[in-house]
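Q: Model the structure of this input:
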Amino acid sequence: MYEISKHQFSRTRSKCAKVINGIVAEQYKILWDYGEELKRTNTGSTVQIEGSGHTFKRLYICIGACKEGFKAGCRPVVGLDGCFLKSAEGGQLLAAIGIDGENYMFPLAWAVVNAENKTNRQWFIELLVHDIGMHNPRAWTFISDKQKSLVDSISQYCEGAKHRCCARHLYSNFTLAHKGLALKNLFWTAARATTVPEWKSVMNELIDISEEAFNWFLEKPPSQCTRSHFEEHSRCDILLNNLCEAKSEARYLKADYAGNHKFEISSRDGLRWSVDLTLHACACRKWQLTGIPCPHAILGMLSSDIGIYEYIDTWYSKETYLKCYFPVIHPMSGPELWPELGKHPLNQPQKRKRAGRP
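A: Just a heads-up that it's a prediction; the model follows:
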């Protein structure tokens, strides 16, 4: 077996590092040209590249097809997130996604910034708001983790927009101090509750088990972390039940027709819900939150031989779905065919040492 000395290994690693870093440095030099070529081949794209002097500072991209598809077929809901880049230069990747008719992620815009700070986040939000054409912020909903700088930026540039916290991030914070299966189940039951009385009932159970966990919830605005306080206009609760499961639940309910397309639905344990097919509404609020008839509404329809699919919101139609993906992201040629290559070269950012243990 071939053996390599520590000295040889160190030299080889050093050479590899120089090759890799050299390639990265060359990419920064033609970054401006890449942006111009992207805008030329994909009309309507937003590409903004900024430097500090001649050194790269930040980059924002929203491809024209993504912008057009989002406006044509996605809900007024935007997910925001960020992650640290593991390259030698460090920095952070910021991303914005939409929600299509199938509740899948739709790529919208992204940015690479030299540091995670309030200024860069505000810059990203401001460009994003312009690209999505936000004329009425009150009709929009943003979903993100609980980073204060991000929340402040949304409040500043999207005054009146609704803000939801990612339940996964919230649960990660919650479980740091409040462990156990019972508390876990109550957390998710509270997050999924669709009516205020249902949410309050869970809160009463929670305080009996752990007053500390209850107080943790009280510090969070309900409008950000439980469906029971979500607005209904977005027709998106993210945690969507499919239609087959709704039909399955309807088997255990009883429907009484009241007239004018209204029903009273009752369960075996005496619970009751009012359903109004004309308003596309049920007292449980699941229909209003998702745009898909809940089990109570479905039972009413089935009992009167009324078609179900005509009551599903247009967000879920084939026509709306195709509008998202009709625009085309056009291909680009290689750098050797770009005009004026290297006209505005940028330098590679200095290496950043991240805080904490490597």
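
Q: Only C-alpha atoms from now on, for both contacts and neighbour counts.
A: OK.

Q: Please enumerate the helices of this structure.
A: 6-29, 31-41, 64-73, 118-132, 148-157, 167-177, 181-192, 196-209, 211-218, 222-225, 243-250, 286-290, 295-303, 318-325 (DSSP state H).

Q: For residue 339, find the nearest of the ones you listed.
A: The closest of the helices of the chain to residue 339 is helix 31-41. By C-alpha to C-alpha, the value is 8.0 Å.

Q: Any buried residues in the closest one, and which?
A: 31, 32, 33, 34, 35, 36, 37, 38, 39 (16 or more other C-alpha atoms under 10 Å).

Q: For the helices of the chain, could you give me CSV that also reports distance to residue 104?
A: CSV is the format used below for the helices of the chain (distance: least, C-alpha to C-alpha, whole Å):
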stretch, distance to residue 104
helix 6-29, 32
helix 31-41, 26
helix 64-73, 12
helix 118-132, 18
helix 148-157, 23
helix 167-177, 17
helix 181-192, 19
helix 196-209, 27
helix 211-218, 29
helix 222-225, 20
helix 243-250, 16
helix 286-290, 14
helix 295-303, 23
helix 318-325, 11
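
Q: Here is the second sequence; please produce its structure so I can put it next to the first one:
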Amino acid sequence: MREINKQFGIPVSKHTCYRARYAARKTLRGSLIDHYHLLPSYIAELKKVYSGSTFDLVLERETPDSLVKFKRLYICFDSLARGFLEGCRRVTCLDGCFLKTEMRGQLLCAVGKDGNNQMYPIAWAVVEGENQASWTWFIQLLMGDLGIQVGNGWTIMSDQQKKKGHSTGTLRMLFWNAVKCTTHQDFQQIMQQMTTLKPQAAQDFRNIGVKKFCRAYISETPKCEVIDNNVCECFNSYILQYRSEPTIDMLEDIRSTIMQRIVKKREVASDTTDQLCPRIRKLVEGNKLKSRTCSLRHAGEFQFEVTDFGNRFVVDIRSRSCSCRYWNIRGIPCSHAITCIHWMKQDPVSFVTDWLKKDVYKRAYRNGIRPLNGRNLWTEVEGNYLFPPIVKKQPGRPKQKRRIDSSEKVVNGQRLSKKGVQMTCSICHQVGHNRKTCVAQIEKHAPSRVDALWKCVKMKGRVIPT
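A: This is a model prediction of the structure:
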């Protein structure tokens, strides 16, 4: 509004700017009804170019004689599914994010982790909302594309909120320490501290089902230590700018962005000569530095006792295991194992799981997504026209940001919330206040009565008569 007023000298209101933007978008992208009329042609073009991929379009009618309306659309490219099965560990994260268009709705996604511990999109779907029916439909299609039957050896992670109202700083720290520790003994010790601090918080934590997401209890088969859903959050941020576009434009931007990403990942893997992926190399080098504080005793064959700061661990090189369980879970030799490997005069890289090596990493990105023609070359599909879904308009302006829980740290995307943090004064070193509200600070720098009167007179522009 300021720019228009400054450049043209025309005062405009906020609603006028909104109407102008809506008119410009309609001119560039067409009307919403025309957009949904084109959706069957878009699906037909996808099926023609990407044979073997899954594109499931679900329609609905209110009555047998009513208009055909859009409900759901599932997309899984065959190259992504094959790349995931050939080059990624059997760990899949599920999440949903809201769309910012007039039709609202949700975008469900399934994301894995590649050999460099980065996100690997597998499938996504536009649905009416996050509910049991939409998630069941999405997961059934995903299981068919990945060939999941019984589920043995697979890890499926959701973005379920597990907060129970215990969000103080100390409890949050104990919670993450309990989740990230790798041994049962450390877990029980941290839980004892939590019980001493707040018994109800410890009980609520146990009731969640700690064996499902704590590293001390997770399976060693996938060779993945992930206990959060950050890869899905990364994917949602990756496509953030596209979520305010109409369905076809959004899906096309997601497809083309992932197409370019696969090419870049393939080029990076071809340019490096290291056997390990960059992030895995960094972890191995960090463990090498930590191994300097370790000392070992050989117990015969491939077994060792390793002492690290008074703690003793058993390492078995043949089974590739350590009693600290770091090597067992991640597939990367821990500092204790590296101490033994160096004693055997061998390279730690050869003891890293194949899932994290460059050769397997390249398999995930060797199958690219082929280019697609524009809508001017799509074949028109005969049949009933497709119309937009039914949307119940809510009062007020549509929200563009999700609701932030009171216990979440991030505020305004930059600053951190200080809820639950105990303040300590830097002047009197007492707990419960800071230096701005310190009584000692106020008394020390309190102005005298004469100084206060003189300051008041100067502010009012008066002159004290002599």
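
Q: Determine which two of the buried residues of helix 31-41 of the first structure are furthest apart.
A: Maximum distance among the buried residues of helix 31-41 of the first structure (C-alpha to C-alpha): 12.6 Å, for 31 and 39.

Q: Tell me which residue of the second structure lines up with residue 232 of the first structure.
A: Per TM-score structural alignment, the equivalent position to residue 232 of the first structure in the second structure is residue 220.

Q: Contacts only, for its match.
A: Counting by C-alpha atoms under 8 Å, 6 or more residues apart in numbering, residue 220 of the second structure makes contact with 328, 329, 330.

Q: Would you point out which residue is most central in the first structure?
A: Compute the mean C-alpha point of the first structure, and by C-alpha atoms, centre = their mean the closest residue is residue 79, 2.3 Å away.

Q: Now do the same for that one: its match in the second structure.
A: Under TM-score structural alignment, residue 79 of the first structure pairs with residue 93 in the second structure.

Q: With residue 254 of the first structure instead?
A: Using TM-score structural alignment as the criterion, residue 254 of the first structure maps onto residue 295 of the second structure.

Q: buried residues in stretch 321-335 of the first structure?
A: Applying 16+ other C-alpha under 10 Å to stretch 321-335 of the first structure flags 321, 323, 324, 325, 327, 329 as buried.

Q: and what of stretch 372-389 of the second structure?
A: Neighbour-count burial for stretch 372-389 of the second structure, counted by 16+ other C-alpha under 10 Å, picks out 372, 378, 381, 385, 386, 387, 388, 389.

Q: CSV for those residues, including distance to residue 58 of the second structure?
A: Converted to CSV, these look like this (distance: C-alpha to C-alpha, whole Å):
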residue, distance to residue 58 of the second structure
372, 23
378, 21
381, 16
385, 14
386, 11
387, 12
388, 12
389, 11
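
Q: ok, which pair from those residues is furthest apart?
A: Most distant of those, by C-alpha to C-alpha, are 372 and 389, 26.2 Å apart.

Q: What residues does the match of residue 254 of the first structure make contact with?
A: If you count contacts by C-alpha under 8 Å, 6+ apart, residue 295 of the second structure has them with 306, 307, 308, 339.

Q: which residue in the first structure lines up with the second one?
A: Alignment note (TM-score structural alignment): residue 307 of the second structure maps to residue 266 of the first structure.

Q: Would you confirm that its match contacts residue 255?
A: Yes. The pair residue 266 of the first structure / residue 255 is scored as a contact, 6.5 Å apart, by C-alpha atoms under 8 Å.

Q: Mind checking which of those two has more residues around it?
A: residue 255 (24 against 17; other C-alpha atoms under 10 Å).

Q: Report how many residues lie close to residue 275 of the first structure.
A: As a burial measure, residue 275 of the first structure scores 28 neighbours (other C-alpha under 10 Å).

Q: State the distance from it to residue 266 of the first structure.
A: Note on residue 275 of the first structure: its distance to residue 266 of the first structure, by C-alpha to C-alpha, to the nearest Å, is 11 Å.

Q: before we move on, what about residue 292 of the first structure?
A: For residue 292 of the first structure, the distance to residue 266 of the first structure (C-alpha to C-alpha) stands at 20 Å.

Q: I'm done for today, thanks for sticking with me.
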